[in-house]
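Undergrad: quick one: sequence plus predicted model below, questions after.
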Amino acid sequence: MTNLRALFATTALVACGTAALAEDMTITVWAGGSNDADSYRWESIEIAADMLEREYALQGEELNITVEAKRDFGGWEEFKQAVTLAAEAGTAPAIVVTSHLDIAPWSQAGYIVPVEDYLDLDAWPLNDIYPNLMQIAAYDGVQWGLPQDAESRPFFFWKETMKGIGYSDADIDALPAKVASGEYTLKNVLVDAKKAVDMGLVEEGYGFYPRVSNGPDFAQFYQSFGGVLQDPETGKLVLDKAAMEEMYQFFVDAVAAGVTRKNHIGTEWSQWYNEVANGKAALWHGGTWHYARYTGQEGNPDFFGTIQFSLIPAGNDKGHANTITQPLVYLLTDQQDDKVEEVAAQLLKIASEPRMNALHAIKSAHLGITKQESNIELYSNNRWAAEATERLLGTANAQPNHLQYGVFAETMWKGLEAAWTGVQTPAEAVAAVEAEMTAKLGDELIVR
């Protein structure tokens, strides 16, 4: 009888505990730079919420999570302004999906909290995320966020044009390995691009067809000539004058050779996409996400039959073949209720599992964030995802999470634009860049 009463008492306590623990919670997610193809940036959080509710239920607790998502902000500037204003007002969304470059300023401003305070980074699935991607989501020795996706910025070759200048199918197949080893360099790019123009295979100015506006891509060419963006010991930004001048000179030489247009900068993106996707350019550089646009909107149904891709070639013996990844990251914002931060962190962990992240990677033509993602059939059976991951992602680096990197990147672009368009010589442009960077960055800049 005593045991029976104890059983009833325990049951009552469990029932009361369950009622006491029932909780309704709203988790708001704001995703910058996203469209319909990127819907799993927030839908993965919705799926994770359902899973977490079920886990709580099996432990005798009731947690009802409502996920409210927003992705229409007009553009990146509007998105970042909205996040900043909301954080200042104490109404920031629990989760933001944004560029890793926001980590430095937002952490210093107190807008975000470290994910490492809530998650075991050495446990599954976080211990399976590529280490270089985790480093990109960290700043000043602290793991502030988790990579939401990955991408890379490869170099592209139009196969038919390469055959026209003398390459065999075997030669074209061997290009990615030759680029990676440094056997095929940017010098070869200029030679091949000029052949394509001189032979009339592409129009003048279409031998090498670069990106038409500023972006992370151009830091890759700086690295191709031995440039380093950040000193690993001090964390300071680095201006390597020789590497910068040689990078500028490469684009000046491309214009002089007639393989790149002097007025190329500012070309409409819609025009550029259509031209490179359909063989009007011989060689160019872009992003892994371009695959979806080339094969979709731009009407190229045979990507692998028409295009070869590789790392960005080295420029000289001091540099190396490379690619930059610009992953978006999940960040947790500072909330009045710590429980919201705890639950949001758990949702990020679940959303980072290989099968979950593969949904986003395949739908949006991005790359996966975890090693085991390559074992998910949805991912491994997708030729683009599989080959791009193997060829590019493992060695990808990123622009540094530094409070003043935006100044560095913008100044580097101004110098390139001045040299490219003939306003200054490469040497003059670098001198102007050094003066401006030194004035604006001060002790945070190392000049070599």
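TA: That came through, no problem. Numbers count the residues shown, from 1 in each chain.
Undergrad: C-alpha from now on. contacts and neighbour counts both.
TA: OK.
Undergrad: gap between the most centrally placed residue in the chain and residue 431?
TA: Centroid-nearest residue in the chain, with C-alpha atoms, centre = their mean: residue 326, separated by 2.0 Å. Applying C-alpha to C-alpha, to the nearest Å, the value for residue 326 to residue 431 is 29 Å.
Undergrad: same question for residue 121.
TA: Residue 121 sits 44 Å away from residue 431, going by C-alpha to C-alpha.
Undergrad: who's more crowded, the two?
TA: More crowded of residue 121 and residue 431, by other C-alpha atoms under 10 Å: residue 121, with 18 against 15.
Undergrad: excluding chain neighbours, what is closest to that one?
TA: Computed as C-alpha to C-alpha, 6 or more residues apart in numbering, the closest residue to residue 121 that is not its neighbour in sequence is residue 127, at 5.9 Å.
Undergrad: that neighbour: what secondary structure?
TA: helix (DSSP: H, G, I helix; E, B strand; the rest coil).
Undergrad: can you count the residues close to it?
TA: Residue 127: 14 neighbours (other C-alpha under 10 Å).
Undergrad: just residue 76 next, same as before
TA: For residue 76, the count of nearby residues is 15 (other C-alpha under 10 Å).
Undergrad: return the residues in contact with it.
TA: For residue 76, the contacting residues are 32, 33, by C-alpha atoms under 8 Å, 6 or more residues apart in numbering.
Undergrad: please compare the first structure with the one that follows:
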Amino acid sequence: MIHWKIGTAALLSAALAGGAAAFLAATPLLAQETVKLELWSRQDPSGPLRPGNVVKAAERLNKELEAEGSPKRVEVVVRESPAKGFDDDALQLLRVFGIGEGPDMFIAAHEWICAFQEEGFVLKLDDYIAKYPQHFGTIFPSLWSSAKCPDGTYAIPQDAEARMFFYNKKLLREAGYDDAFIDSMPERTMSGDLTMDELLDIAKQVVEKTEAQYGVLHRPNKGPDYIMAFNSYGNDFVDPETGNLLLEREKLAAAFGWFERGVKEGVIPANNTAMEFDALRREFYTGNAAFWMYGIWDLGSVAFPTYGLPQEEEAFFKDWGWIAGPAAEKGGSPVSLTHPIVYVIAADTEEPELAVRLLGHASAPDLNTDHAVTTTHLGIKPEQLEDPRYAEAWPLARATELLKITKFLPNNAQFGELNGIIYAGIQGVESGRLSAQEAADFVIEEASSSLEDVIVK
């Protein structure tokens, strides 16, 4: 069932201060010509300002149109989807577009945009982005990569995240590492000096010389985080010329080899993929593991409120820290991984210019910061670092540094299925059922037989 709601009605009343006033402002009463723009958004309590900021943006655009002497005024209609996740939402929306009932704009996970582009459902934005630098000119350049298909840009980044290896400095000290070594780890990682194997060596020292049971923990189900380790070993999983999935046997084997070495060294538990998510968090945040491969949002949602880690910046970094994903070899490139949500415009919207301008206003630093600080997401523009609210949310301000090295999941609708196969490979390696090379061969064989147009090298 799909629900239709106009402006801030019901969906956004809890998210927007002064919801009734915002609704009235976004819905012009005296406009000579009202342009209704429909925005598709899944019901997502973790990000109510994704659609909410578009509603607020209508007020700003309408003032701009009035100043220009234009007779047009914009009214935003929010069209809700009850899909549980972005994958289900995208599949539902593809069907809606397929019967000619698509909205003017929609919110999606970035990896789906090329599926819509291939069907001709979405507007190419390169010319519009160049035309409105006041809206789009300062968005972090790295984020635009998540909005591209092989022939151009088809989306506008709405937010970002950062994934990293958190680490427990108290355990590293107990293992014999001094503060100079520990404090140099982030900089050494960013310079390419600290490697993935050195991370395992550090974790091994912790396991051998302290009471901690684990060296490195990672998520116990399919998801983006462990892809960061594959990125370190050169796996991008997409062919830039065609947009097809790309599997490179040697690089896959090298990445699986890191997990294999971790288990053999007693650093990564062989049953990591069988453990409960909350149990893994508890092991790390209560001091029973050296490293935790996850994302910045975990501090605000779990570490601070549940496990009592210090919320003040200086106190936190006294005993805790994080590093990017290290390079595979010295002198190589570190990585982080983000999963942007994006705004997209339909190819057949009757008012593309107004839709672009509307989403431009929705991308304003103050509105994006409203979303960032209330949901622990990273901002999309450097100006947001100057906002006192963003600066006060120091995990966001500090993690924004990682956007300059960030990687993305491929903009290919089949990657979710491929990721499931990769995760099965990790399970096989960590449980000892597969060697690293066998896991690489398994992924290639399974993907080649079940997915379309997979390129193998």
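TA: Sure thing, it's come through. Note that this is a predicted model, so its numbers are computed, not measured.
Undergrad: after superposition, what is the TM-score?
TA: The TM-score (TM-score structural alignment, normalised by the length of the first structure) is 0.85; 424 aligned residues with a C-alpha RMSD of 2.8 Å.
Undergrad: one step back: residue in the second structure paired with the residue nearest to the centre of the first structure?
TA: Aligned by TM-score structural alignment, residue 326 of the first structure pairs with residue 339 of the second structure.
Undergrad: mind checking how far its match is from residue 362 of the second structure?
TA: 19 Å.
Undergrad: ok, now which ones touch the equivalent of residue 394 of the first structure over in the second structure?
TA: Under the alignment (TM-score structural alignment), residue 394 of the first structure pairs with residue 404 in the second structure. Residue 404 of the second structure makes contacts with 140, 142, as judged by C-alpha under 8 Å, 6+ apart.
Undergrad: what is the equivalent residue in the second structure for the residue nearest to residue 121 of the first structure?
TA: Residue 127 of the first structure maps onto residue 137 in the second structure, by TM-score structural alignment.
Undergrad: now residue 422 of the first structure
TA: Matched by TM-score structural alignment, residue 422 of the first structure corresponds to residue 432 in the second structure.
Undergrad: burial count for the nearest residue to its match once chain neighbours are set aside?
TA: Distances taken as C-alpha to C-alpha, 6+ apart place residue 270 nearest to residue 432 of the second structure, at 7.6 Å, with adjacent residues excluded. Look at residue 270 of the second structure: counted by other C-alpha under 10 Å, it has 20 neighbours.
Undergrad: using the three-state scheme, assign residue 270 of the second structure.
TA: Residue 270 of the second structure ends up coil, using three-state DSSP.
Undergrad: how far away is it from residue 216 of the second structure?
TA: Applying C-alpha to C-alpha, the value for residue 270 of the second structure to residue 216 of the second structure is 11 Å.
Undergrad: kindly report the same for residue 225 of the second structure.
TA: Residue 225 of the second structure is 13 Å from residue 216 of the second structure, by C-alpha to C-alpha.
Undergrad: which one's more surrounded, those two?
TA: Taking neighbours as other C-alpha under 10 Å, residue 225 of the second structure and residue 216 compare with residue 216 leading, 28 against 22.
Undergrad: can you tell me the SS state at that one?
TA: At residue 216 of the second structure the chain is in strand, as set by three-state DSSP.
Undergrad: ok so, going back, any idea how far the residue nearest to residue 121 of the first structure is from residue 251 of the first structure?
TA: In terms of C-alpha to C-alpha, residue 127 of the first structure sits 41 Å off from residue 251 of the first structure.
Undergrad: just residue 21 of the first structure next, same as before
TA: According to C-alpha to C-alpha, residue 21 of the first structure stands 64 Å off from residue 251 of the first structure.
Undergrad: what of residue 217 of the first structure?
TA: Residue 217 of the first structure sits 13 Å away from residue 251 of the first structure when distances are taken as C-alpha to C-alpha.
Undergrad: how many residues are close by the aligned residue in the second structure for residue 380 of the first structure?
TA: Counting by TM-score structural alignment, residue 380 of the first structure lines up with residue 391 in the second structure. By other C-alpha under 10 Å, the residues close to residue 391 of the second structure number 15.
Undergrad: same check on residue 307 of the second structure?
TA: Other residues close to residue 307 of the second structure by other C-alpha under 10 Å number 14.
Undergrad: next up, the contacts around residue 56 of the first structure.
TA: Applying C-alpha under 8 Å, 6+ apart to residue 56 of the first structure gives the contacts 62, 63.
Undergrad: residue in the second structure matching it?
TA: Counting by TM-score structural alignment, residue 56 of the first structure lines up with residue 65 in the second structure.
Undergrad: give me the three-state assignment for that match.
TA: Recorded secondary structure, residue 65 of the second structure: helix (three-state DSSP).
Undergrad: could you do the one 10 residues further on as well?
TA: On the three-state scheme (three-state DSSP), residue 75 of the second structure is labelled strand.
Undergrad: distance of it from residue 451 of the second structure?
TA: Per C-alpha to C-alpha, residue 75 of the second structure is found 42 Å from residue 451 of the second structure.
Undergrad: which of those two has more neighbours?
TA: Shown here are residue 75 of the second structure and residue 451; by other C-alpha under 10 Å, residue 75 has more neighbours (23 against 13).
Undergrad: corresponding residue for the more buried one in the first structure?
TA: Mapped onto the first structure by TM-score structural alignment, residue 75 of the second structure lines up with residue 65.
Undergrad: matching residues in the second structure for stretch 139-157 of the first structure?
TA: Going by TM-score structural alignment, stretch 139-157 of the first structure sits over residues 149-167 in the second structure.
Undergrad: count residues in the vicinity of the nearest residue to residue 373 of the first structure once chain neighbours are set aside, would you?
TA: Distance criterion C-alpha to C-alpha, 6+ apart; nearest residue to residue 373 of the first structure, sequence neighbours excluded, is residue 354 at 4.7 Å. Neighbourhood size, residue 354 of the first structure [other C-alpha under 10 Å]: 23.
Undergrad: roughly how far apart are the equivalent of residue 354 of the first structure over in the second structure and residue 390 of the second structure?
TA: When the second structure is aligned by TM-score structural alignment, residue 354 of the first structure is paired with residue 365. Shown here: residue 365 of the second structure relative to residue 390 of the second structure, a distance of 10 Å by C-alpha to C-alpha.
Undergrad: now do residue 450 of the second structure
TA: 44 Å.
Undergrad: more crowded one of those two?
TA: Between residue 450 of the second structure and residue 390, residue 390 has the larger neighbour count (other C-alpha under 10 Å), namely 22 against 11.
Undergrad: how about the strands in the stretch 251-400 of the first structure?
TA: Along the stretch 251-400 of the first structure, the stretches classed as strands by DSSP state E, counting those that start in this stretch are 283-285, 307-310, 328-333.
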